[in-house]
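> Pasting the sequence and the predicted coordinates here, then a few questions.
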Amino acid sequence: MKQFLSDLRLLYVNLKKTFTSWKMERQLKKEFFQDFSLYNSMASKGMEAGVRELRPCLWEKTSFTKIEPIYFYQDNWAFERILKQRPSDHVDIGSHHKFVSFLSMTLNVTMIDIRPLSLPVNSLSFKEGSILSLPYDSESIDSLSSLCVIEHIGLGRYGDEIDPLGSEKAFTEIDRVLKKGANFYFSVPVELEGRVFFNAHRSFSENYLLETLHNFEVIDKKYIYGEKFETTLRDGFGIGCYHLQKKT
């Protein structure tokens, strides 16, 4: 019953956001055409905006610069922690390309992904591969990151095979390739009880994560709830950011 009420509240919030968005969009379209008319009334001959060239950008008249909190917080957190360790080589599996490319400007970074990047990055080495079968020998990596990746494994969203234990197998494979004492940085959705949001992602309870990763000790952990970056796990959907070190 408690879960049903929680899901019902979430549905209400999402529907409210949708209807509010529709109302705002109507107003923004009205303002857009008012601005279009005003611009053309002020423009000299040859500088008018044509109808065929209209490219409406409706959502950027804001009083502040909107930042997507998950990638902003987790990428900054991981970047800082990796730089503090200064590994001679770092491996990333499937994290956001901006995070990996910026990190590669400061360290030797190899990115692993099932799909090659569509653009070259000179400072970044790339290997096509799967998180379930990494192209590395056992206990060969000192430093590894995988941000907002592992929760997707096994759901088929990115062309991977359906496997209800995909995330667990990914953790096992990462454990295999990391040396004793190696640093592992990752983020996944966390809740007090794990769920499957097919085919978007899974969420995990922290107890389950740490039991699965029993060969590691926690060095640092942070949580993203909405627009807040916090140090304490609490009820509700969030993103857990974990820096673990493999036990020696």
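On my side now, so go ahead. Just so you know, these numbers come straight off a predicted model, no measurement behind them.

> Could you use CA atoms for every contact and neighbour count after this?
OK.

> Give me the neighbour count for Asn199.
Residue neighbour count, defined by other CA atoms under 10 Å, stands at 14 for Asn199.

> isn't there a helix covering it?
No. Asn199 is assigned coil when assessed by DSSP: H, G, I helix; E, B strand; the rest coil, not a helix.

> Quick check: the gap between it and His96.
19 Å (CA to CA, to the nearest Å).

> show me where the chain has helices.
2-42, 69-85, 97-103, 166-177, 206-212 (DSSP state H).

> who wins for proximity to Met111 among those?
Closest of the helices of the chain to Met111 is helix 97-103, at 7.3 Å (criterion: CA to CA).

> The closest one: which residues count as buried?
Neighbour-count burial for helix 97-103, with 16 or more other CA atoms under 10 Å as criterion, is recorded at 99-101, 103.

> Nearest to Tyr136 among the residues you listed?
Using CA to CA, the buried residues of helix 97-103 come closest to Tyr136 at Val100, 18.9 Å.

> Could you report the neighbour count for the residue nearest to Gly166 when sequence neighbours are not counted?
Take Gly166 and drop its neighbours on the chain: the residue closest to it by CA to CA, 6 or more residues apart in numbering is Gly154, 4.3 Å away. Applying other CA under 10 Å, we find 24 residues neighbouring Gly154.

> Any figure for the gap between Gly154 and Ser145?
19 Å.

> And stretch 149-157, end to end?
So stretch 149-157: terminal residues 11 Å apart, CA to CA.

> Give me the contacts around it.
Residues outside stretch 149-157 that contact it (CA atoms under 8 Å, 6 or more residues apart in numbering) are 93-95, 160-167, 170-171, 187-189, 198-203.

> Ignoring the adjacent residues along the chain, who's closest to Gln221?
Slight slip there: residue 221 is Lys, not Gln. Using CA to CA, 6+ apart and skipping the chain neighbours, the partner closest in space to Lys221 is Tyr242 (4.5 Å).

> Put this next to the first one:
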Amino acid sequence: MPHDTAFSNSLTGVKSKGFSGFLVYGPYIEIMEAMTYAVELSYITTNKKGTYAGKFDINLSKRKEDNTFDFIKAEECFLEFTDTKIKKATLYFDSSTYIGYKVEFRVFVETGIDLYAFQIQTGKVDKPHFYYHDTTVCSQLEAEIDVFPRKYQRLRIILFRIRAIAIQPRVIFKNPVLLKKSLQQKTAKLLDKVKAQIISCIRSIDYKEGDIIEVPVRIDHLPRQLKNQFYKKFEVINAESLCDDCYGIHPLQLPLVCCKYMPRNEYGLYQRVWTQEMVKELRALAKSKNDYSCEGYRGSVLQHYAAFDKIQVEGKKTMVIGSVSPWLECILLAYKAKEILTIEYGTISYDGKDIKVLDRLKQPLPPPETYDIVCSFSSIEHNGLGRYGDPIDPEGDLNTMNEIFNVLVTEGIAVIGVPVAVNNVLVGNGHRAYSKEYIENHLFKILDIVAYPYGATKVNYTKDKTDWQNQPVFIMQKPLCRLPHSLVSIVS
């Protein structure tokens, strides 16, 4: 494709040299039929100057009878800075009124910006692409890039360049299979040589306390010091799997009532937006002791009815740790709790006053000994795994128990549900499951287990290592004299 500004063209794609102009434009394909086009640009910027890195647009042209040209700009969008991460810009346009025009896609770069344009993938909406770009050869490298510490910037750029070898734009109209085979043959040999060295380099980097690990991340892709700490305590299975809940909530995690009110994003996932109408309806269901448990945690609501029937909730200050919807908070409201504070990794939008919310990543925790009851269900086992945007911390679950211990008043109550199993299991970056021995002697050691909603005999330490839905609730009390985990390890 043509260029009208200084550029370098290598296996990395097309890179600007700091001068403004069209880095890429073309390829002047004639529109033959009415359809809706989807055009997607993949690019990276490695510096930041001004408001935007540039523009991406769709330009149409047609030769008129007098040999002059008619130019039309169909669609455009600004290119945001990517901070060395691959980003995509997508445009859509309807060609029904432009039959006979020639279409070109243009990437305009601003002065002083270093921008890599990797691929422009184009096709009919809901139809196979007529541009083909092979990224399968480098798919494994992408995960390695995402977890690479930001401070090793030079090697991050090398990784991006290696990945880009296989995604240069190629225009095809007849045989995508042959093109794909050709691309793979040309790139596979070089990739095989460098891939093992780069991955080895990443995994052997000396991790220092305070280094930023970008999340979510596969457990097996962590620096070895962190990875070994997870392997010491847990049998790790599916270490290559990746759970990413930073972008939204899966419907299985929500009561059907909440799905009516909470908006979805472009990925089809629900957002943490709570409304007073939703809380009102959930509270009414809780008052009548209706089982509105979500599909993923059947019986969880009934467990909490049984738990709160055993303790005094009315008039108490309560806290909920980890919440994607206010189902648990509304049970506390139905039991007439005096105050409810919800703590979550991420921002919760709520327009009511009966539930307060706190973003754990941005706001400090409440002072010690301020809450009578702390509740948490299906949350502690995730802490420190990065699945929900929280920092990587092999001791994340124990540190959360320390926080619960600190905010509870003496003889305060903790109502906590976690997955249990015969042995300690870590399922990728998804969740932990705890054995009976670990729960009693480590996780809940700083509290006294005083009751179970359905009795101790109903707790099933399952042999199924991946059964994340088996989450019994434990009712515990903060004793008169007990040290938190951090001090227990020091004095023992």
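That came through, no problem. Since the structure is predicted, the reported quantities are computational estimates derived from the model, not experimental observations.

> Please state their TM-score.
Aligned and superposed, the two chains score 0.62 in TM-score terms (TM-score structural alignment, normalised by the length of structure 1); 177 aligned residues with a CA RMSD of 2.8 Å.

> I'd say the residue nearest to Lys221 of structure 1 and Val190 touch.
No. Using CA atoms under 8 Å, Tyr242 of structure 1 is not in contact with Val190; the gap is 11.1 Å.

> Which one of these two is surrounded by more residues?
Val190 (27 against 22).

> for the more buried one, what are its contacts?
The contact partners of Val190 of structure 1, taken as CA under 8 Å, 6+ apart, are 203-206, 237-240.

> Now which residue in structure 2 aligns to it?
Matched by TM-score structural alignment, Val190 of structure 1 corresponds to Val420 in structure 2.

> ok so, going back, residue in structure 2 matching the residue nearest to Gly166 of structure 1?
Using TM-score structural alignment, Gly154 of structure 1 sits opposite Gly384 in structure 2.

> where's Ser8 of structure 2 relative to Val171 of structure 2, distance?
Distance from Ser8 of structure 2 to Val171 of structure 2, by CA to CA: 20 Å.

> of these two, who's got more company?
Per other CA under 10 Å, whichever of Ser8 of structure 2 and Val171 has more neighbours is Val171, with 16 against 13.

> Look at the closest residue to that one other than its chain neighbours and say how many residues are nearby.
In space, not counting the residues next to it along the chain, Val171 of structure 2 is nearest to Tyr131; the distance is 5.2 Å by CA to CA, 6+ apart. If you count neighbours by other CA under 10 Å, Tyr131 of structure 2 ends up with 17.

> Matching Gln245 of structure 1 against structure 2, which residue comes up?
Counting by TM-score structural alignment, Gln245 of structure 1 corresponds to Gln477 in structure 2.

> How about Glu173 of structure 1?
Per TM-score structural alignment, Glu173 of structure 1 is aligned with Glu403.

> Now do the contacts for that match.
Here Glu403 of structure 2 is in contact with no residue (CA under 8 Å, 6+ apart).

> center of structure 1, which residue is that?
Cys148 (4.1 Å; CA atoms, centre = their mean).

> Need the counterpart of Thr462 of structure 2 in structure 1.
Using TM-score structural alignment, Thr462 of structure 2 pairs with Asp235 in structure 1.

> whoops, Tyr438 of structure 2 was the one
Match for Tyr438 of structure 2 (TM-score structural alignment): Tyr208.

> Tell me how many other residues crowd that match.
13.

> Same question for the one 4 residues further on.
Around Thr212 of structure 1 there are 13 other residues, counting by other CA under 10 Å.

> And it, how close does it get to Leu83 of structure 1?
When Thr212 of structure 1 is compared with Leu83 of structure 1 (using CA to CA), they lie 27 Å apart.

> Over to Phe4 of structure 1?
Counting by CA to CA, the gap from Phe4 of structure 1 to Leu83 of structure 1 is 43 Å.

> Equivalent analysis for Lys17 of structure 1, please.
39 Å.

> what's the burial count for the counterpart of Asp359 of structure 2 in structure 1?
Here Asp359 of structure 2 is matched to Glu128 in structure 1, going by TM-score structural alignment. When neighbours are counted by other CA under 10 Å, Glu128 of structure 1 registers 13.

> Equivalent analysis for Ser145 of structure 1, please.
25.

> Could you find the counterpart of it in structure 2?
So, by TM-score structural alignment, Ser145 of structure 1 is matched to Cys375.

> Go ahead and confirm its match touches Met319.
Yes. Cys375 of structure 2 lies in contact with Met319 (CA under 8 Å); the separation is 6.1 Å.

> how big's the offset between the longest strand along structure 1 and structure 2?
Longest strand in structure 1, counting residues (DSSP state E): strand 178-190. Taken over the aligned residues, the distance from strand 178-190 of structure 1 to structure 2 averages 0.9 Å (mean CA distance after the TM-score superposition for structure 1).

> and Val273 of structure 2, how many residues sit next to it?
There are 18 residues near Val273 of structure 2, going by other CA under 10 Å.

> do the one 3 residues further on as well
By the measure other CA under 10 Å, the count of residues near Gln276 of structure 2 is 15.

> Please work out how many residues are found near the closest residue to it other than its chain neighbours.
Excluding the flanking residues, the one nearest Gln276 of structure 2 by CA to CA, 6+ apart is Gly352, at 5.7 Å. Neighbours of Gly352 of structure 2 under the rule other CA under 10 Å: 12.

> do the same with Tyr371 of structure 2
Neighbourhood size, Tyr371 of structure 2 [other CA under 10 Å]: 23.

> Could you tell me how far the aligned partner of Ile82 of structure 1 in structure 2 is located from Asp448 of structure 2?
Matched by TM-score structural alignment, Ile82 of structure 1 corresponds to Phe308 in structure 2. Phe308 of structure 2 is 17 Å from Asp448 of structure 2, where distance means CA to CA.

> Same question for Leu358 of structure 2.
From Leu358 of structure 2 to Asp448 of structure 2 the distance is 27 Å (CA to CA).

> again, but for Lys189 of structure 2
With CA to CA as the criterion, Lys189 of structure 2 and Asp448 of structure 2 are 60 Å apart.

> neighbour-wise, which of the two wins?
A side-by-side neighbour count of Lys189 of structure 2 and Asp448, using other CA under 10 Å, places Asp448 first with 18 against 10.

> The more buried one reaches His442, doesn't it?
No. Contact criterion CA under 8 Å: Asp448 of structure 2 and His442 do not qualify, at 11.9 Å.

> Could you give the number of residues near the aligned partner of Val91 of structure 1 in structure 2?
Here Val91 of structure 1 is matched to Met319 in structure 2, going by TM-score structural alignment. Residues near Met319 of structure 2, counting by other CA under 10 Å, number 27.

> Kindly report the same for Glu206 of structure 1.
If you count neighbours by other CA under 10 Å, Glu206 of structure 1 ends up with 18.
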